[in-house]
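1. Have a look at this prediction, sequence included:
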Amino acid sequence: MTLAQHLAALDLLRARAFPEEGYHLAELAVGAPSEEQAEAEREALALVLAGRWGPPALVGLSSMLARHGEGEAIPRPWDLLCTSVPDIQLWRVGDRWVALGLARWDEAGLRIVACHTEVDPP
């Protein structure tokens, strides 16, 4: 996907009504040939989004993952993110959140993951 396609996909995600769970989670890019390539794509997208919404908060999810592992109930989509993404770039846009991360869910390689939610981070 190109940067324009990533932006279009994210804009469509943000335009959709939320299901009952209050979030949308999507893969914007699948199987980047290298970690450097995937990181560069995420950073390019984050730079454009920073132009729209300001700089993102850089949030490590390891403490959330540890709390989840200790049995704390982490609400969706944050439980899904913390078990698959080590860190996110996070924006507060109005009363909603937009997060970007890099996930490795299987041997297909890294994926740029976007989350749009009305659920506040725990």
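-> Yep, that arrived.
2. drop to CA atoms for contacts and neighbour counts, all remaining ones
-> Noted.
3. Tell me which helix or strand the residue minimising distance to the centre of the chain sits in.
-> With distances taken as Cα atoms, centre = their mean, Leu100 lies nearest the centre of the chain, 3.0 Å away. Using DSSP states H and E, Leu100 falls within strand 96-103.
4. helix or strand right after that strand?
-> strand 110-117.
5. Can you name every helix or strand that that following strand contacts?
-> Contacts defined by 3 or more Cα pairs under 8 Å, 6 or more residues apart in numbering; DSSP states H and E place strand 110-117 against helix 3-15, strand 23-32, helix 35-53, strand 96-103.
6. Looking at the ones you listed, which is nearest to Ser84?
-> For the helices and strands packed on strand 110-117, proximity to Ser84 was assessed by Cα to Cα; strand 96-103 is nearest, at 5.5 Å.
7. and the comparison structure, right after this:
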Amino acid sequence: MTTAEHLDTIDQLRTRDFPDVRGRSDVGTSGPGYHLAELGDSRWFGDEDAVGRAEEAERTSAAYEALTHALTERWGTADVFSLGSVRLRAVTQEVAQPWGELSGVTDHVHVWRVEDRWVVVCAARWGADHSPQLLAAVTVTDPP
């Protein structure tokens, strides 16, 4: 996907109503107060294709950088939040979504406040043998 396609997906999510219950959507997962979109794929490489995994990680990193740059041009400098403490808290207590889910797959997120919603982007890690995956979220729930 291109940066323009990522921006289009984010714009669509900003105008969608939130469902009453969590479930799959056409771009990822949605639930009460949030949408979470998978921008591109994560690939499983196994133990034997470290070069392919590294190349895919570089492509995802470049896509992440391009997207955060485009969103910064639109809405100004992002706040960057570490989710490490949220991940620890999620072990013993419930954390509001999408923050709980995001804390399980990334260390930090870029966040913009746009009108009454938060726009969030990150690179998710699904495991050591997978390439990272670019994610975007739109939520009314304040960052923890």
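-> Nice, I can see it. Here the structure is a predicted model, which is why all the values come from computation and not from measurement.
8. With distance to Pro122 of the first structure as new columns, can the helices and strands packed on strand 110-117 of the first structure be given to me in TSV?
-> Output for these, formatted as TSV (distance: least, Cα to Cα, whole Å):
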stretch	distance to Pro122 of the first structure
helix 3-15	21
strand 23-32	14
helix 35-53	22
strand 96-103	12
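9. Of the ones you listed, flag the one that's most buried.
-> strand 96-103 (a mean of 22; mean count of other Cα atoms under 10 Å).
10. In the second structure, what range does that strand match?
-> Mapped onto the second structure using TM-score structural alignment, strand 96-103 of the first structure covers residues 117-124.
11. on average, how far is the matching stretch from the matching bit in the first structure?
-> When the first structure is superposed, stretch 117-124 of the second structure averages 0.6 Å from its matched positions, counting by mean Cα distance after the TM-score superposition for the first structure.
12. isn't the residue nearest to the centre of the first structure right up against Ala114?
-> Yes - Leu100 of the first structure is within contact range of Ala114, at 4.7 Å (criterion: Cα atoms under 8 Å).
13. If we ignore the residues flanking it in sequence, what's nearest the aligned partner of Val140 of the second structure in the first structure?
-> Using TM-score structural alignment as the criterion, Val140 of the second structure maps onto Glu118 of the first structure. Once flanking residues are discounted, Glu118 of the first structure sits nearest to Arg96: 4.6 Å by Cα to Cα, 6 or more residues apart in numbering.
14. and the gap between that neighbour and Arg52 of the first structure?
-> Arg96 of the first structure is 14 Å from Arg52 of the first structure, where distance means Cα to Cα, to the nearest Å.
15. same deal with Glu20 of the first structure?
-> For Glu20 of the first structure, the distance to Arg52 of the first structure (Cα to Cα) stands at 28 Å.
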